[in-house]
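Chemist: sequence and predicted structure, then a few things I'm wondering about:
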Amino acid sequence: MSLVFDGHNDVLTRLWLSNSPNPAQAFLQQRLAGEMDLQRCQMAGFAGGLFAIFVPPFEYVQQHVPHKLANPQADQFSQQDMQNICLKQLAILQEIVTDPNQQVKLCTSSAEIRQCIEQQKLAVVLHLEGAEAIAEDLELLDVLYQAGLRSIGPLWNRQSLFGHGLKAAFPHSPNTGAGLTDLGKQLVKRCAELRMVVDVSHMNERAFWDTAELLQQPLVATHSNAHTLCPQARNLTDHQLKAFQETQGMIGVNFDTAFLREDGQRNRETSLDVILDHIEYLMAHVGEAHVGFGSDFDGGFISQELEDVTGLPKIVQRMQQRRGYSENLIHQLCRENWLNTLERIWGK
């Protein structure tokens, strides 16, 4: 079994949204309703990945878990709401990694991830998806960094202090509006000073190029695909792909069917072959050393053929049997490319 290190999942957000009295222990000890838990990760050879903390859309929280809001009658999140949601998800992760059985470790270096793989522990890299919870003074960024945060997507779909966001009907180009604000540029610069991964997966085209101009490190898209094969605004154009090649960057292929299919539909009857089609297209444009997985488990719409994290070996099997990938290439795509990219950004 090829061990997988993955670029993106939303299990921490799902655990926060659940009504479990102890979501951390549920993740560690039970088979959960979503697409990931420790038991299934171990079954699947899921060695680790970037685990996102994320503030879901206000309407979703208000409809499904209004008791988690300070004021359920409000029409949008307060800054305090957003910070509390992030810190609650961080607290769930802290409980997971401090469990006496020590089956999960929060990692801040490539060496720690490799050590976890050797010791058969789940390696977690903490990622922040959308920086809305961080206020203008950026102090929370430093607090989260001290708590282990090593990767950040400054923008999500909605507009924020940091940029325009990225939301458009299908099909659409990534050119959906203005780029980074001045504060957004300050945030990216500060992240670069801290040697954090800066994720461009939810950036529109102008924000993408603003970020590329500011960074002197590999560009990273934790869960994005090829726009030529699926013209979602969030997928990457050939012009953008050149920037990944030039910076020795990294792209994690998103398993959400809406970002794979040429019709952009969320359709469970989607073949795993389209995942490999995107992998091969991206490899042809950025190189074999710069592509991997960015599943979006527990945050995306996954095909029934894959179903959940336990479907990962099916992808590997298809790489071998239908596409003739070498063992070395499979090893690169499954985890080594991610670990090498993190090492280039963080240092050893």
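Modeler: Right, received. Where do you want to start?

Chemist: make it CA atoms for all contacts and neighbour counts henceforth
Modeler: Noted.

Chemist: OK, contacts around Arg234?
Modeler: Leu166, Pro174, Ser201, His202, Met203, Asn204, Ser224, Asn225, His227 (Cα atoms under 8 Å, 6 or more residues apart in numbering).

Chemist: who wins for neighbours among those residues?
Modeler: When the contacts of Arg234 are compared by neighbour count (other Cα atoms under 10 Å), Met203 ends up highest, at 32 neighbours.

Chemist: tell me how far it lies from Glu132.
Modeler: Counting by Cα to Cα, to the nearest Å, the gap from Met203 to Glu132 is 14 Å.

Chemist: also this one, for the comparison:
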Amino acid sequence: MTSTAEPSAIVPVFDGHNDTLLHLASGKAKQAEIAFGEGDGSGHIDLPRARAGGFAGGFFAMFPPPQASTTNMDEEMKGASYDLPLPPLLPWEKAQASTVGMLSIMLRLERAFPDDVAICRSAAEIRAAMAAGKIAAVLHIEGAEAIDADFTSLDVLFAAGLRSIGPVWSRPNIFAHGVPFRFPASPDTGPGLTEIGRELVKQCNQRGIMIDLSHLNEKGFWDVAGLSTAPLVATHSNVHALCQSTRNLTDRQLDAIRESSGVVGLNFATCFLRPDGAMRADTDLEIMVRHLDYLVERLGEDGVAFGSDFDGAVIPAAIGSVAGLPRLIEKMRGAGYSEALLHKIGHENWLSLLERTQGQG
């Protein structure tokens, strides 16, 4: 993996996962268009820092948050071990309202910044947006509570641009069971897909919607692997052999993803990177390279990408925000990653994956 380019070369990054819409909807930032367009320093992604960091776009998650929580997850996950209680099932009406609210924010951003943001429905549209210097946004659902058992809302969301679904965000729903936030532990934590969940896989395959296996427990993973006709994908997960979190993937799971010509996006959340499972910002980038090395060895150069979890987790302070992406790229260069491989991991593998997935629809 010999590097030949100048150290200053910017690699465009199309990222597998962020929670920026949730951040903008949470009230922690200014009005969404102002916070995103001008940058107020309250989150990880905004237009000025995206330009500085070479952020070319990614999967923008619509995540229906719990109704209430007394658990400070970031603090609880600093310990030597933890097992966080999961919130209860979220009612469809509340999940739909929050999902539509985040979709509305994305539509408003596209309207407010037509020269800078584009909602994309295909790899071809992503390539066109990138060529025009726009942030290419693909709509993703993290936790499918907003989708009803008859899938009528899926038709509406698909028409609005939805192209990726994670059936669960850790808490159980009508489709599947997720993994709890537990360390150290196996991802084999409970039952797999429900009958409606199995139908969701078929509905996604018919439409060419990508199915995200991050947050799904191991039995659910194998249920999807046995049903889906599309490549297997984990947009923001890491290596269980290096960090024994329930959220990370075992070697056997990684092998199945490789066999399906799928992709894993490296999660920047420090609790899924560090051998001690701690959510701490003082995490060396060398640990990220260690996970990337393992993933490339296990999945091949076409099966690895980024899935940052920007605006959804504590990330290494050395990156800090989307503006810090070049520091990770430079660390990879120093570890011997070639320019061709940097561009594959940076954006090309996600685009190729979408082409293969949407070809199933």
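Modeler: The structure has been received and is ready for your questions. The model shown is predicted, which means the values in this text are computed figures rather than measured ones.

Chemist: return the residue of structure 1 aligned against Val233 of structure 2.
Modeler: Counting by TM-score structural alignment, Val233 of structure 2 lines up with Val220 in structure 1.

Chemist: its match and His202 touch, don't they?
Modeler: No. Under the criterion of Cα atoms under 8 Å, Val220 of structure 1 is not in contact with His202, lying 11.1 Å apart.

Chemist: remind me which helix or strand the nearest residue to Thr229 of structure 2 once chain neighbours are set aside belongs to.
Modeler: Nearest residue to Thr229 of structure 2, sequence neighbours excluded (Cα to Cα, 6 or more residues apart in numbering): Asn205, at 6.6 Å. In this assignment (DSSP states H and E), Asn205 of structure 2 forms part of helix 195-207.

Chemist: mean per-residue distance, that helix to structure 1?
Modeler: Average distance, helix 195-207 of structure 2 versus aligned residues of structure 1 after superposition (mean Cα distance after the TM-score superposition for structure 1): 0.6 Å.

Chemist: roughly how far is that helix from the heart of the chain?
Modeler: Taking Cα atoms, centre = their mean, to the nearest Å, one finds helix 195-207 of structure 2 lying 20 Å from the centre of the chain it belongs to.

Chemist: who are the packing partners of it?
Modeler: Applying 3 or more Cα pairs under 8 Å, 6 or more residues apart in numbering; DSSP states H and E, one finds that helix 195-207 of structure 2 contacts strand 210-211, helix 218-227.

Chemist: that one aligns to what range in structure 1?
Modeler: So helix 195-207 of structure 2 sits over residues 182-194 in structure 1, by TM-score structural alignment.

Chemist: tell me where the stretch 251-361 of structure 2 has helices.
Modeler: For the stretch 251-361 of structure 2, applying DSSP state H, counting those that start in this stretch gives helices covering 251-259, 285-299, 325-334, 339-343, 349-358.

Chemist: so what's the counterpart of Ala95 of structure 2 in structure 1 up against?
Modeler: Using TM-score structural alignment as the criterion, the counterpart of Ala95 of structure 2 in structure 1 is Met82. Neighbour list for Met82 of structure 1: Val55, Glu132, Ala133 [criterion: Cα under 8 Å, 6+ apart].

Chemist: what's the mean deviation for the longest helix along structure 2 versus structure 1?
Modeler: The longest helix of structure 2 (DSSP state H) is helix 92-112. Helix 92-112 of structure 2 differs from its equivalent in structure 1 by a mean of 0.8 Å after superposition (mean Cα distance after the TM-score superposition for structure 1).

Chemist: any idea which helix or strand comes after that helix?
Modeler: strand 117-119.

Chemist: which of the helices and strands packed on helix 195-207 of structure 2 sits closest to Gly265 of structure 2?
Modeler: If you check each of these against Gly265 of structure 2 by Cα to Cα, strand 210-211 wins as the nearest, at 13.3 Å.

Chemist: ok, average deviation of the closest one from structure 1?
Modeler: Strand 210-211 of structure 2 sits 0.3 Å off on average (mean Cα distance after the TM-score superposition for structure 1).

Chemist: show me what that strand is packed up against.
Modeler: strand 162-166, helix 195-207, helix 349-358.

Chemist: out of the ones you listed, deepest packed?
Modeler: strand 162-166 (a mean of 24; mean count of other Cα atoms under 10 Å).

Chemist: mind giving me the packing neighbours of whichever helix or strand comes after that strand?
Modeler: On the C-terminal side of strand 162-166 of structure 2, the nearest following helix or strand under DSSP H and E is strand 182-183. Strand 182-183 of structure 2 is packed against strand 82-83, with contacts defined by 3+ Cα pairs under 8 Å, 6+ apart.

Chemist: how about the strand it packs on, aligned to which bit of structure 1?
Modeler: Going by TM-score structural alignment: strand 82-83 of structure 2 matches no residues.

Chemist: who touches that strand?
Modeler: Glu76, Pro180, Phe181, Arg182, Phe183, Pro184.

Chemist: redo those as a markdown table? Include distance to Trp350 of structure 2 and neighbour count.
Modeler: Formatted as a markdown table, the contacts of strand 82-83 of structure 2 follow (distance: Cα to Cα, whole Å; neighbours: other Cα atoms under 10 Å):
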| residue | distance to Trp350 of structure 2 | neighbour count |
| --- | --- | --- |
| Glu76 | 33 | 16 |
| Pro180 | 27 | 24 |
| Phe181 | 26 | 23 |
| Arg182 | 29 | 20 |
| Phe183 | 29 | 23 |
| Pro184 | 30 | 18 |
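
Chemist: specify which member of those is nearest to Ala305 of structure 2.
Modeler: Closest to Ala305 of structure 2, out of all of those and judged by Cα to Cα, is Phe181, at 23.0 Å.

Chemist: on that earlier part again, go through the helices and strands packed on strand 210-211 of structure 2 and name the closest to Met130 of structure 2.
Modeler: Checked against Cα to Cα, the stretch from these lying closest is helix 349-358, at 11.4 Å.

Chemist: list the helices and strands the closest one packs on?
Modeler: helix 123-131, strand 210-211, strand 263-266, strand 304-306.

Chemist: so what's Lys331 of structure 2 closest to, chain neighbours aside?
Modeler: Using Cα to Cα, 6+ apart, the nearest residue to Lys331 of structure 2 is Leu285, at 7.2 Å.

Chemist: burial count for the alignment partner in structure 1 of the one you found?
Modeler: By TM-score structural alignment, Leu285 of structure 2 lines up with Leu272 in structure 1. Counted with other Cα under 10 Å, the neighbours of Leu272 of structure 1 add up to 19.

Chemist: same question, Ser271 of structure 1
Modeler: Neighbour tally, Ser271 of structure 1, other Cα under 10 Å: 16.

Chemist: next one: Glu75 of structure 2
Modeler: 11.
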